[in-house]
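Undergrad: mind folding the following:
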Amino acid sequence: MNRFPIWKGNRIGRYDDRLILRSVIFFALIITALSAFVIRLTEGNILLRIFLLFLIVVLYLLDMLYKWKSGNMTDIRNRQAMARMLLENRWFETEPLRQSRTGGRMERIIYFPALYYRRKKRHIYVTVKISMGKYQDKLLTLEEKLETGLNCELVKKDTRDIWVKYEFLTGVEKNRIDIQDVKAKNGELNLMKHISWKYDKLPHMLISGDTGSGKTIFLLIVIKALLESGAVLHICDPKKADLSFLSRIMPDVHYDTESIMECVEAFYEGMETRYDEMQEHPDFRMGANYAKVGLTPHFLIFDEYVAFMDTLAKKEWEEVMKLIRIIIMKGRQAGYFIILACQRPDAKYLGDGVRDQFGFRVALGSMSASGYTMMFGSIDKQFKEKDIAGRGYVNTGNGVVTEFYAPYVDPGYDFFTELSRIYEKRQQEGEACDRMYENGSETAGEE
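TA: All right, here's what the predicted structure looks like:
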């Protein structure tokens, strides 16, 4: 029978609810035994006895310090907490034995769930055996209890044969990266050390967050990385706020209603034209995407999408929704991707399953329970609130909602200057390529 190809870890036993006490007693017995042996061995030498007893105490303290630094003490505490979870919820099977002298009924545990614990650095792995017993449903949805009890975040859940494996991460904020480390290449945009948006496989991004949540800064971070990668950007900012200032340094930035509607329509037409170009390309094969034939990705970045739709007449917003829906359904293979940002993902403008088609969904700042449900659907998760700019929750397309920290940006960082520099560099590189192409054409003509 195939199992996970790695060691599952320590099995949680029925007596592990007192694991800390057992560990203390075990070490106390070892110290007592060693002390008794030293006393007997050094009956005639008091100084040697004192030295050896002192050495034992020092070694014991060093061992305790090592266990605390390496996380072994945390492992013991976590294993004890998991054992108590199983026992207090009575997720085991028993059989009666006999009545006790006090009139109580005695029972014996005949089945205890196969639950394993393992830790590697800041990653905690919990593996559960699927037994088809009466507590199976509880054991297959442990993420909420373990996240709260072990102070960690679920980052992956995998089922293989008769095993379900949970992977948690402690200290998620330590995986936050700097804006300079955010890069888009090979169809992937890294946003944390363990989180990236793989837009070639899971296209389109949906961002939500109230004022002050860091939503605009996050959009600028994404714009900077995509601009550096050579992608073509189409930016819409109906509130004529921060993103609209980019019109001073780059084309295709729109902020009035008519211009935004024209931008969406042009983006849709560009996608349809791209499919014709791909099919005529000599390297095109069935199933190949835009990158296989050397084409550049396009991104429609739409801030305050819901607020913009609220300003339109019904006929107009229905037309915009129709185009957005088609782009979302067809854009991946052609390399046409949408990034929508709003304060709340209103189902009115993201209905008919469109919201579920966004491969990367991130909610920044604090949201109500209904807000999280609108973003991620109904899930068993305890959302925590922390007053940290750029913090929130994300679903990267793997069905797991986990804590997220947007890349760190220094308070003095000047986006306008940096984006101007990147765009000018792109223009210079494009002009240089054009000159090389012209020179090559002239040389071929002379020959």
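Undergrad: could you use CA atoms for every contact and neighbour count after this?
TA: Fine.
Undergrad: so who does residue 136 touch?
TA: Residue 136 makes contact with residue 130 under the criterion Cα atoms under 8 Å, 6 or more residues apart in numbering.
Undergrad: let's see this one next, to set against the first:
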Amino acid sequence: MGFLKSFFGFRGFKIGNKDKMTLPLEVIILSLPFLGFWFVFFWFTKAYTTPATWILCVVTGLIYAFGVVAVYRQLQKFSFFRVLKYRRMLRFFLEENGYVTEKKSKNKDAKRKLKYVETFFSYKDRAYIVTFGLKGNKHQQKLLKISGDLEITFSLDMIDMIDETGYINYKFMSGLLDNVLKSSEIAGTPKGGLQLMKDVVWDYIGNPHLMIAGGTGGGKTVLMRSMLIGLLKYSVVDILDPKQSDFVPLNEIPVLKDRIFSETLEMGQRLIDVKSFMDQRYGQMRKLSKAKKEKQMEAFHTYGLKPYFIMVDEFPSFMSAVEDELGFKMGRSAEERAPISSMEVMSAIKQIILKGRQAGIFMIIATQNIKSDDIPTTIRDNIMTRVTVGRLSNTSYDILFPNSNKNFKYIKEIDGRRVFGMGYYGVNGESPRQFLSPQMPPAKDFTFWDAYEAMPRLELETEEDVVVSYTKQEFAEKLGIHPRTLGEITKLLVDREFELSKELNDGDLSLFERIVAFKNQTKSTWQEAVVNEVGEKFSVVED
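TA: The predicted structure is shown next:
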């Protein structure tokens, strides 16, 4: 199959000697009209004998040359011409870095021919794909680590690396600004994740928990506040703010009232309470799973439970305060000791990180430049999603994205436009990609305060709130009837103005069981069974 793809060009253009040319093809094509005009003009008018004509030729030639350059730059906006340019750049890269061998010829005067390592270049869905054939060649190890060098060569961002038998594919993307969202546009769903860019979704169920790293002024706080815009629409969020600065004022807004904690003792106690709530939620889920007779327990959203996020700003600072104020210290009397210990808080954090995913409880921790001892390894390794914004040290990148071939760089401008919140997004163990955090709309049109004030306050479900709901297939199986029959009964009830729940649950089960039982015992029709239970027209009788 690999041979067929290669032979018929399914992998894209094969890079080789044909891509070597002194001038870009576009420049040659654009120059032809000028050259043709002056050739005809000189030949038929014999103008080459006049000095003034030579001066005119040089001046107009320079003007035309500037025009060709301007048009050439505009042509780069079109994918066809960009592909031509990148093919030439890739050919030059391969030759300069020794990914070629010279074909030997018996004729000493023969033109030098080079054989390039098997390389293909293609463009699809706004992405550029470079494919290398491996098959055990001498360049194999270098080709597996070439992505960073290609990023620099193309000035593009590598977003994916795809392995297949005999080939390695590197996928690059441009147009970062086209994918950025405004803070007011951030949205998500309980089971679909939170959208951070048009083409970036934090899948917190598949890759639970999030670590945000950003230097001073890098845009970390704006990113976190933008995320709140999306999360508060369908989930509950608690915020721990040890600096007592960026989030504490939001405690006055109804949607976040009593959900922002800043004192060390109350922050530690909150995490312990969250761990207890997680254990309680698992008990609810086991109960619901058993009621639905499932072979194994599903994720939280299957049972109608809301996601629950705990956002911790300046996590290393919080950890230091917990150790200092809640840790065991020699010489402290029993009265001086805190009611909770740092060990209890650390245990709660680890349990939430390790077990929270299925119960729908997720942590978002933020820090500045990160050192290896800032966050315990057990916690760091189980935070699957990482985001950086602004300027970070090389050490921070190595800790957040280990074993990555990425050439991390701090970018202030893109295409002449100043950008804020520029960084990288990635999943632990995968190659990161460039990321641009949501941008603030104009102040006259939007403020975070106004956006939060407009949001309804959601509450976490208590045990009494949780009811067992069923799909139509599951409900029909419990009744021992066909789903089409269930639909027929439902229509008969609706025709008689009987209001059913949006989702079939245990509250509806007894009614349907009585209808089915009457039908089976009397051998009547379904219409007669429904009429016997609710009458010809259902109505509420007031006392």
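Undergrad: any idea what the TM-score comes out to?
TA: Both chains were compared after superposition, and using TM-score structural alignment, normalised by the length of structure 1 their TM-score is 0.81; 414 aligned residues with a Cα RMSD of 3.8 Å.
Undergrad: neighbours around the closest residue to residue 249 of structure 1 other than its chain neighbours, how many?
TA: Closest residue in space to residue 249 of structure 1, ignoring its immediate chain neighbours: residue 420 at 5.8 Å, by Cα to Cα, 6 or more residues apart in numbering. Other residues within reach of residue 420 of structure 1 by the criterion other Cα atoms under 10 Å amount to 15.
Undergrad: what is the aligned counterpart of residue 420 of structure 1 in structure 2?
TA: When structure 2 is aligned by TM-score structural alignment, the residue opposite residue 420 of structure 1 is residue 453.
Undergrad: same question for residue 194 of structure 1.
TA: When structure 2 is aligned by TM-score structural alignment, the residue opposite residue 194 of structure 1 is residue 199.
Undergrad: and its match, how close does it get to residue 386 of structure 2?
TA: Applying Cα to Cα, to the nearest Å, the value for residue 199 of structure 2 to residue 386 of structure 2 is 16 Å.
Undergrad: go on, residue 353 of structure 2?
TA: The span separating residue 353 of structure 2 from residue 386 of structure 2 equals 14 Å under the rule Cα to Cα.
Undergrad: same deal with residue 4 of structure 2?
TA: Here the distance between residue 4 of structure 2 and residue 386 of structure 2 works out to 39 Å (Cα to Cα).
Undergrad: more neighbours, those two?
TA: Remark: of residue 4 of structure 2 and residue 386, residue 386 carries more neighbours, 24 against 10, as counted by other Cα under 10 Å.
Undergrad: give the aligned equivalent of the more buried one in structure 1.
TA: In structure 1, the residue paired with residue 386 of structure 2 is residue 361, using TM-score structural alignment.
Undergrad: how about residue 213 of structure 1, what's its match in structure 2?
TA: Aligning on TM-score structural alignment places residue 213 of structure 1 opposite residue 218 in structure 2.
Undergrad: secondary structure element for that match, which one?
TA: Taking DSSP states H and E as the definition, one finds residue 218 of structure 2 inside no helix or strand.
Undergrad: next, the contact list for the residue lying closest to it once chain neighbours are set aside, please.
TA: If you skip the residues right next to it in sequence, residue 218 of structure 2 has residue 390 as its closest partner in space, 3.8 Å away by Cα to Cα, 6+ apart. Listed by Cα under 8 Å, 6+ apart, the contact set of residue 390 of structure 2 reads 214-220, 410, 420-423.
Undergrad: so the match of residue 420 of structure 1 touches residue 252, yeah?
TA: No - counting by Cα atoms under 8 Å, no contact exists between residue 453 of structure 2 and residue 252, whose distance comes to 9.5 Å.
Undergrad: what is the longest helix of structure 1 by residue count?
TA: For structure 1, the helix with the greatest residue count under DSSP state H is helix 415-446.
Undergrad: got the residue ranges for the helices in structure 1?
TA: Using DSSP H, helices in structure 1 cover 19-41, 46-70, 72-88, 136-139, 143-150, 215-229, 257-280, 305-310, 314-334, 369-376, 415-446.
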